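Asker: Predicted structure and sequence below. I'll ask about it afterward.
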Amino acid sequence: MNSISSVEIVEVSPRDGLQNESQYVSTMHKLTLIARAINAGSRRIEVASFVNPRAVPQMADAEKVCAGLPENDEMTYIGLVMNHRGAERALATGRINQLGVVAVATDTFAMANQGQTSNGSVEIAKEIISLAHSKGITAQATIAASFGCPFEGEVMQERVVEMVSAIFEAGPVEIALADTIGVGNPAHVASLINKIRDVLPSLPIRVHFHNTRGTGIANVWAAICAGAATVDASIGGLGGCPFASGAAGNVATEDVTYMLERAGIQTGLDIDKLLAANEWLASLMDKPLASMMAKAGSFPASKQDIKEYF
């Protein structure tokens, strides 16, 4: 652990955090959320998904969100796409500078999520990565259901390694392993990452964990110890998967930041500004969010707070 000095956190609340919320969030409020994330230090944000608005009404204003994004040369704005049509929409905004593509580890989930087989999702991912390169921008890929499928159950690690190896040929900047339904555990996480690093030692690995069964933060730590360089997280822990029973959302950005910073691993994020963003977002959504930091507060307390205890 002494060799790990920093970890990148990708803020996914504007997309994965919001997309399954029944309460519609306006374009203005989505842009405020993005601005608050930037103010807290985020430099890589998944701002929208370019999908059929009938399937995901929350993302119907993807182009409007992109039109309002702050001009900032330090920022990487990610647009999630599932197919060529989505990629074309994202590219047409002129504001997305990284495409995120998704391949799914099982056929049943791939058909439910994207209307294609698992192998089909790999081929589409490779084609979109190549398209991004031809347009002068980067692309990355996520393997959904890397740790388990809501329809088929256990997912063989060899299958995930096979998919990662195939997508790697297209030249993504990284590949993410997603615990889409929150069934992963630290031992499984470490084992899968080690298997991938044995085959592709130069591949940057990102991880995406949902805290459905309370293992999200532990999985983040296991992933980093195994060599993952980047972690997806959502302010407040907002989010979830429509296919996951009892989904509790993504790991919270402020919880991940607290854990890493207390361990001496830099994230570039300001915990107080993240907590302020959490408070604002909880008010907007009219409900408490899942973040434990929002409930417990930061540590150590300020000198003024300590005085108040006595």
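Answerer: Perfect, thanks for sending it.

Asker: Please make it C-alpha for all contacts and neighbour counts, starting now.
Answerer: Will do.

Asker: Report all helices and strands that the helix or strand hosting residue 29 contacts.
Answerer: Assigned by DSSP states H and E, residue 29 belongs to helix 27-39. For helix 27-39, the packing partners by 3 or more C-alpha pairs under 8 Å, 6 or more residues apart in numbering; DSSP states H and E come out as helix 62-67, helix 271-285.

Asker: Mind listing what's buried along the shortest one?
Answerer: Within helix 62-67, the residues that qualify as buried are 62, 63, 65, 66, counting by 16 or more other C-alpha atoms under 10 Å.

Asker: shouldn't the second one be in contact with residue 93?
Answerer: Yes. With contact defined as C-alpha atoms under 8 Å, residue 63 counts as touching residue 93 (6.3 Å).

Asker: wait, which of the helices and strands packed on helix 27-39 is closest to residue 230?
Answerer: Of all the helices and strands packed on helix 27-39, helix 271-285 sits nearest to residue 230, with 17.8 Å by C-alpha to C-alpha.

Asker: And here is the other one:
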Amino acid sequence: MIKHKYALTFNLIQHGFLSALLFIVTITTSYAQPVPAPIPTPPPGGIIIPFPIPPVATIPAWQVLLIILVIAGIIVLLSWLVYRTLRRWTCYPKLITYTATRDRILVTKDGGNCWNNFGRFPPPGIRFDATVTLPKSTCSGRLQFVQDVVTHLEREPGIVTNTAKECISSNGRRMLDTTDPYHEIHIVGAGPHAITTNDTPGHALNPSEFFRRHDTFKMFLCWIPDSGPFAGKRFTVARLNWWWKANSEAIKAANADCTEVVSPTVTLGWRLTSAATEHFSQRRGRRTLRSPVTSPNVTSLNWRQC
């Protein structure tokens, strides 16, 4: 009985649809076809247009501007709502401050050897300070610094050795700087919460007569929530770009910034030949959605002839 009822309903719908379609066809074909209007004779040198051209409707400029502003406002509102929702789901930190403080470049004695360093350590070459707040008192997670780098080092044979010129280079490719994370702390509650770290890159000068180095870094501030649907996932909060470069050479010990006994009969000295201010960093870190490069590691690079 149920099958018969559904079949009857389907047949009624089908006949009704066909009847309506037949009615439309009958109506549209019952009228006489309109006689095309004669094409006017164009003036001398004119162009024949076989059909009328409808007038083009113009929209006032203020209406176009209003439409653009409404669309932009909707996009901004949706972005803000998405940001607020994700921030509460992930306990995403709000960045309050992210700054860097730099020292200077020098050739100095470190552990009995001469080094070309960025920073006297103390103070370090560059120090990073960041402050954030969390959206809820129940939030907790890890606040991290992660750094990647593009590096290039060159050393040329010195007085003691006769080796060929050697290089360590990432060839323009970004690589993880040593460890992941570079530094981290665990925080709980709304905050504010402060995190700080530093970097003092440098290299030993012996046994080189000439040494050159240029590093470009990106220090990322990252967040990993403890709980919620995104627990354990890393989010980038901000990034601060910085670089340094230095050239140094071996000279007579009397005129050197640093001297080192390299053999019982030979004492070498080195001096900085580039400016002590050959370094730069952004004044403040900037919010970003980009993530740091975590593989490969710069420690996998070795000296090679170049």
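Answerer: Arrived safely. All values reported here derive from a predicted model rather than from experimental measurement.

Asker: what's the TM-score here?
Answerer: TM-score of the superposed chains, computed with TM-score structural alignment, normalised by the length of the second structure, equals 0.23; 116 aligned residues with a C-alpha RMSD of 6.3 Å.

Asker: May I see the buried residues of helix 62-67 of the first structure organised as TSV, with distance to residue 120 of the first structure added?
Answerer: Listed next are the buried residues of helix 62-67 of the first structure as TSV, based on distance: C-alpha to C-alpha, whole Å:
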residue	distance to residue 120 of the first structure
62	25
63	27
65	30
66	29
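
Asker: ok, now how distant is residue 99 of the first structure from residue 160 of the first structure?
Answerer: From residue 99 of the first structure over to residue 160 of the first structure the distance is 21 Å, taken as C-alpha to C-alpha, to the nearest Å.

Asker: Over to residue 88 of the first structure?
Answerer: 27 Å.

Asker: What's the local residue count around residue 262 of the second structure?
Answerer: 14 (other C-alpha atoms under 10 Å).

Asker: Name the SS class of it, please.
Answerer: Following DSSP: H, G, I helix; E, B strand; the rest coil, residue 262 of the second structure is assigned to strand.

Asker: Please verify my assumption that it contacts residue 269.
Answerer: No. Applying C-alpha under 8 Å, one finds residue 262 of the second structure not in contact with residue 269, separated by 9.9 Å.

Asker: So for residue 99 and residue 160 of the first structure, which residue has more residues nearby?
Answerer: Neighbours were counted for residue 99 of the first structure and for residue 160 using other C-alpha under 10 Å; residue 99 has more, 28 against 23.

Asker: quick one: contacts for the more buried one?
Answerer: 78, 79, 80, 81, 87, 90, 129, 132, 137, 138, 139, 140 (C-alpha atoms under 8 Å, 6 or more residues apart in numbering).

Asker: I believe the last one is in a strand; please confirm or correct that.
Answerer: Translated: residue 140 of the first structure. Yes. Assignment of residue 140 of the first structure by three-state DSSP places it within a strand.

Asker: Export the helices and strands packed on helix 27-39 of the first structure as a markdown table, with columns for distance to residue 47 of the first structure.
Answerer: Putting these into a markdown table (distance: least, C-alpha to C-alpha, whole Å) gives the following:
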| stretch | distance to residue 47 of the first structure |
| --- | --- |
| helix 62-67 | 8 |
| helix 271-285 | 16 |
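
Asker: Looking at these, which is nearest to residue 164 of the first structure?
Answerer: helix 62-67 (28.2 Å).

Asker: Show me the strands in the first structure, by range?
Answerer: 8-11, 44-50, 76-81, 98-104, 138-144, 175-179, 205-209, 230-233 (DSSP state E).

Asker: Please apply the same query to the stretch 151-300 of the second structure.
Answerer: Secondary structure of the stretch 151-300 of the second structure by DSSP state E, counting those that start in this stretch: the strands cover 166-169, 175-176, 183-188, 193-199, 202-204, 208-225, 235-251, 258-263, 266-272, 279-281, 286-287.
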